[in-house]
Structure formats: C-alpha cells, structure tokens
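Sharing a sequence plus its predicted fold:
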Amino acid sequence: MTTPASRTILCIGSVLWDVIGRAASHMRQGSDVPGRITRLPGGVALNIAMTLAQFDMRPVLLSAVGRDAEGDELVTACAARGLVTDHLYRSEDLPTDVYMAVEGANGLIAAIADAHSLEAAGARILAPLRDGTLGSGAAPYDGIIALDGNLTTTLLEDIAKDPAFSKADLRIAPASPGKAERLRSFLLKGRGMLYVNLEEAGLLCHQSFDDSATAAQALVKLGAVRALVTNGGQMASDASPAGLIRQMPPEVLVTRVTGAGDTFMAAHMAAERRGADRQEALSSALQVAADYVSGETPL
C-alpha cells in the first residue's frame, strides 16, 4: 500500500503559462498560417508534476510564481490538478513566467522561454529544503526530486554540492538543448540521473552521437549515476553501472511535441516508484510519451 510519503516527488524548476500555437501545415521562417493557439499551465517542472498526478503520485512544486493575476490563476489551476503548491515562492515584484512556442506539421518551429522570474528568485525557491520544512543540511530530504535546467548555472552548481540534496534520488532534465550544459556540474560531482535527448547528450559530452546507447554510456562514464537518452522515434537507452537496456518507442503519428520529454520523464519516475524494474519502467514511459505526442490536437 502506498502512503503520501512514498508517493511524494518534489518538482523543482519552471512553473508558468504555456502559450502554444499549432498549425496542421509545414512551416518555415516567415510562415503565416491558420491554426490554434492555446494557453495552459506548463513549464518543465509543472509538466512533470501534472503527469505524476495522473499516476496517483503526490507532486510538490518548488518554483517562483508572481502575485499577479496570472500567478493567482496558475496556482489555482495547479491545486485543482492535485499538485501541492504550499511551498511556491510568491513574489510581489516578479511577474509570472511564460513560455511561447509555435509548432507545425514538421515539429517545433520556434520557442521562447521567459523564465526570468524563476532565475531572479534563485535560491529562495529552495528554502523549504534548507530550513527544515522539507529537509535541511543536517537532515537531508531522502525522496525523489525532479529538477529542471531552467535554474541558473550557479544555482545548479550549488545544488550539485549542497548537503541538503545529498540523500535525494535526483532526476534531472535540461529543459532544452540550449540549457543542457548547465547540468555539467552534476556529471563532475557524480550526482543524479539524467533524462536527455540525443542532441542534449552530445552537448553535455562535447561530441556527436549516432545512437542513444553510445550517448547514454558516455554520460555514465563522465559521471552520471544513470542516463536515459531518447532519440525521437529511434531507440531509447537507459545506462547505469549495472548495464544498458534499449527499447524502440511505439510508432505513432506525431501531432504535438511540446511537453513530450517532460511527460516521458514523469511516467518513468512514476513507474519506478510503483516498483517496476528498468525494462518495465522504460516500456511504460515510452508508451505514455507515444500516447501524448499522438494525442488529438484540434486544428
């Protein structure tokens, strides 16, 4: 029987509004086409948390959300989805962050992440893990922590060596290829499991890879406790000192991509939390991610 403590997973990083424009046609620079624009709760940490909640986990958000109307609406939306919002850092001076993306039939065309408030809040979002509320340096939190790379490089470096995180099962995602190198401190300190795609793995290792297996093994060799590397519709690989496993994702028609990696990571963590072995957890996560990207998106 699971308990609230066993189902609790801390989600640290971006909690914001996603504004996504989707078109059914192929797009290029300068395209002006009909489509649909949606505004939904998003951000890497929040996407992970929302998926975890669907698997009966208890996600706890650690992030920065403004005390503006957009922030109040976002916190209400998070609570309605079963997420714990008690420990969010709420600032009068920082506006609620926003992510904006444009997707066509040929995938993601462009995106802008305005996470300046999260970066400005800095270490203040981690106070509950340091002041005894959820943990401290003397009594570190010992559960799963999902961490995203939208935090500043300095703060990520501090987390990699912070005693308050020393007993946590750290699960780390870069947020985007442009932020992948922010995670190098975790390789240097030999901390955490990395969830990355093939491009992000190459950026972290400063080399190019042709397949996920080689990339995952290279990350472990560089210091990752464990590395799970995806490669779109190609083979996904999970490497650790215990060995390498690989699986092909289900073949599906892709209709959306924003949030797919976050959904995959959350589904994988939830499966392992329920007691699945590595093969079962990878299979479950690949199926959930396939269902997500093939989900019906009206245009």
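That came through fine. Numbers count the residues shown, from 1 in each chain.

Could you use CA atoms for every contact and neighbour count after this?
Fine.

what sits up against stretch 101-113?
With CA atoms under 8 Å, 6 or more residues apart in numbering as the test, stretch 101-113 has contacts from 18-29, 98-100, 255-258.

this is the other structure I want to compare:
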Amino acid sequence: MMNPRAIACFGAVHADLIAHGARPVLRETSTPGAIAMTPGGVATNVARALARLSVPVRLAGAVGTDSDGTSLHRLLSEDGIDLSALARADLPTGRYVALHDPDGSLAGAICDTTITDSLDAGFIAHAAGLLDACPIWFAEANLPDDALAELAERAGKRLLVADAVSSAKAPRLAALAGRLDLVFLNRAEAAAWTGFAEATPAVPLALAVAALGPRQVMLSDGAGLLTIVEDGRPLQIEPGAVEIIDVTGAGDALIAGTLAGLARGLPLEDAAHAGLVAARLTLETTGAVAPSLAWDNICPVLAR
C-alpha cells in the first residue's frame, strides 16, 4: 500500500461544547450531566481523524483572536495538523453546543457559524495557494456559495471531495457539482439537494445525486446500508452492528476513514469499508475523534 497523499480540509473550526445528560434532556428545566469542550466543525473533525490515521493533513479555516481561538490553535497543532492556512479573524470563534440523551442520541444542538460564513472567495484564493501541494481537497457545505465556487475553480486535477453537512446547507453543493469527484451525504441531505422525497429508496436517491454532477456518491442511512455510486454504478454495504455511546463525529469519521483509504490508493469500495470501521470506533466512544482511531486498527478489519 502506498504512503498516504496529503489532504487539505477547508471549512469550519469550532469550539464544541458537548453535554451528556444523566437522564433524558427536557425542555424548560435543567438536566444533570457532564459537559466537555473539544475542537469541532466538520473540516476540523475530519482533519483530526486524518491525523490519527497517519495522513498528512492541512486545515484551512478561521478562528477568532479570542481565548477559544488561541486554545483551538494550540490543540490542533498538538494533534499534528498543519495550520499554515488557518486564519485569525476579528470575530468570535465558532461554537457548537450539543445536548445528548443517555443513549447517545442528539436531543438538540445550536451552532454559531458567523466566522465560517465570513470565509469568502478571497480567503479560498489565498488558502489554495498555501495548499497547492495537496493532491486531495476536502470541503464542506458550511462554506458560503462563493467560497465553494472558488474551490471548484482552483481544484484543477486534484481529487475534490465534499460533505453536505445538513439538509439546510446541502443545496450549496450546486456550486461544486460540476467539478465534484466524491460527495458524502445522508438521506435527508440528498432529498434536500435533489428535491426527491426523503422516503425514496436509497439507490434511486443516490443515483439522483449522481445525476447532478458528482462522479462518486456515498449515501449514509443511519444504521442502514451505505449506498455507493461510482461512475453510474450503485453498490450497497452493510455497516455492521455497533454499540452506540455517542453519535458525535461519526459521519466525519466515515469521511476521514474513506479519505485515508483513498489517500493510500485504495479503490472506493475498500476505502468505504475503512470509513465504516472509523465510524464504528467513533460511535463506541465519547467525542468526535475516538482515541482508538488509528490506521493499524483499521487494517486488520480490511484484511478480513
């Protein structure tokens, strides 16, 4: 297997406040539990996971000049991520607040994306010059339309990968669609982008996404089958059973594990299996990046 190629991640850098209730979270009252602060944001979670998977990774985004921004810069540098394209802006650092029930499910969340919304085409043009040596670029739909369009313009012959992020933001992928090599999205996000009903079977839904431009599609469906479309050909993979502790970052781990496989030259189907292992390891622990996440822990599963 080849040494992994470098990956640049463009997008959100947040301070995540993750709360786990000791009992189900209720409205209009406090709930006992535990709260932890970690780096977050889709691009950040993917970059952190890639670093644990021994992939050279660079992160392009912005943090504030406040204490949260300083702390995130230090923590991400300690994770082994190249931060040469991470800007410091005169805005509050982004924050994501999530409330989880005892079974790990998400009861509610709020995300302040003001600083990420400020990342315009000019920022992308500057960051792209700093990240020119990376043959794989990953972007997320938290970025504004003009930033995504600039990424598509500057991608050249690189492998360009994107994540839909949410139903509300999935339509932003239209700015990339004509140039997009691979897109990750779930059923609700695919429905929001295509206009199809969310109840549409997974294969026709994934094919509808592919018809909008992406050469490859990975459509997740919770604990259901993972649907892949590659050059118009659909394939489904059983993700396997998992004991869920925390859903935070599982989708980002799927992306990171898949990208880590692609960076090592694996075909998409094998890379997707690596992504599923990374997602399982993340679901079985607390936090967006599992301590057990390592390529050496994925390889034996791929061999089986």
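Right, received. Where do you want to start? What you see is a predicted model; the values in this text were computed from it and never measured.

TM-score of the superposition?
Superposed pair, TM-score by TM-score structural alignment, normalised by the length of structure 1: 0.88. Supporting alignment: 285 aligned residues with a CA RMSD of 2.1 Å.

on that earlier part again, are any of the contacts of stretch 101-113 of structure 1 buried, and which?
Among the contacts of stretch 101-113 of structure 1, those scoring as buried are 18-24, 27, 98-100, 255-256, 258 (criterion: 16 or more other CA atoms under 10 Å).

Now do the same for residue 69 of structure 2: its match in structure 1.
Residue 69 of structure 2 maps onto residue 71 in structure 1 when the alignment is built from TM-score structural alignment.

closest to residue 271 of structure 1 among the buried ones among the contacts of stretch 101-113 of structure 1?
residue 258 (21.8 Å; CA to CA).

ok, that closest one to residue 286 of structure 1 distance?
Using CA to CA, to the nearest Å, residue 258 of structure 1 is found at 16 Å from residue 286 of structure 1.

List the buried residues for the longest helix seen in structure 1?
Longest among the helix segments of structure 1 by residue count, using DSSP state H, is helix 278-293. For helix 278-293 of structure 1, burial by neighbour count (16+ other CA under 10 Å) applies to 281-293.

I would like the range of structure 2 that aligns with that helix, please.
Going by TM-score structural alignment, helix 278-293 of structure 1 sits over residues 268-283 in structure 2.

same deal with stretch 45-62 of structure 1?
Residue span in structure 2 matched to stretch 45-62 of structure 1, by TM-score structural alignment: 43-60.

Show me which residues of that stretch are buried.
43-53, 55-60.

what does stretch 216-232 of structure 2 give?
216-220, 225-230.

quick revisit: which residues touch the match of helix 278-293 of structure 1?
228, 239, 242-262, 288-290, 292-293, 298-299, 301-302.

Check which helix or strand residue 214 of structure 1 maps to.
helix 212-222 (DSSP states H and E).

What is the mean deviation of that helix from its aligned residues in structure 2?
Overlaying structure 2 shows helix 212-222 of structure 1 at a mean distance of 1.7 Å from the equivalent residues (mean CA distance after the TM-score superposition for structure 1).

That helix corresponds to what range in structure 2?
The aligned range for helix 212-222 of structure 1 is 202-212, by TM-score structural alignment.

Quick one: map residue 191 of structure 1 onto structure 2.
Checking with TM-score structural alignment, residue 191 of structure 1 has residue 180 as its match.

how close does that match sit to residue 63 of structure 2?
Counting by CA to CA, the gap from residue 180 of structure 2 to residue 63 of structure 2 is 27 Å.

More neighbours: these two, which one.
residue 63 (27 against 23; other CA atoms under 10 Å).

I'd say the more buried one and residue 39 touch.
No. The criterion here is CA atoms under 8 Å, and residue 63 of structure 2 misses it with residue 39 at 11.0 Å.

can you list residues touching both of these two?
Contacts common to residue 63 of structure 2 and residue 39, judged by CA under 8 Å, 6+ apart, are 13-14, 72.

Where do the strands of the stretch 101-250 of structure 2 begin and end?
For the stretch 101-250 of structure 2, the strands defined by DSSP state E, counting those that start in this stretch occupy 106-112, 136-140, 159-163, 182-186, 216-220, 226-230, 233-237.

Would you mind giving those strands as JSON lines with distance to residue 128 of structure 2 added?
Output for these, formatted as JSON lines (distance: least, CA to CA, whole Å):
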{"stretch": "strand 106-112", "distance to residue 128 of structure 2": "25"}
{"stretch": "strand 136-140", "distance to residue 128 of structure 2": "10"}
{"stretch": "strand 159-163", "distance to residue 128 of structure 2": "13"}
{"stretch": "strand 182-186", "distance to residue 128 of structure 2": "19"}
{"stretch": "strand 216-220", "distance to residue 128 of structure 2": "23"}
{"stretch": "strand 226-230", "distance to residue 128 of structure 2": "27"}
{"stretch": "strand 233-237", "distance to residue 128 of structure 2": "32"}
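
Mind checking these for the one nearest to residue 267 of structure 2?
It is, among the strands of the stretch 101-250 of structure 2 and with distance given as CA to CA, strand 226-230, at 10.4 Å.

In structure 1, what stretch matches that closest one?
By TM-score structural alignment, strand 226-230 of structure 2 lines up with residues 236-240 in structure 1.

mean deviation (superposed) between the longest helix of structure 1 and structure 2, please.
Helix 278-293 of structure 1 sits 1.5 Å off on average (mean CA distance after the TM-score superposition for structure 1).
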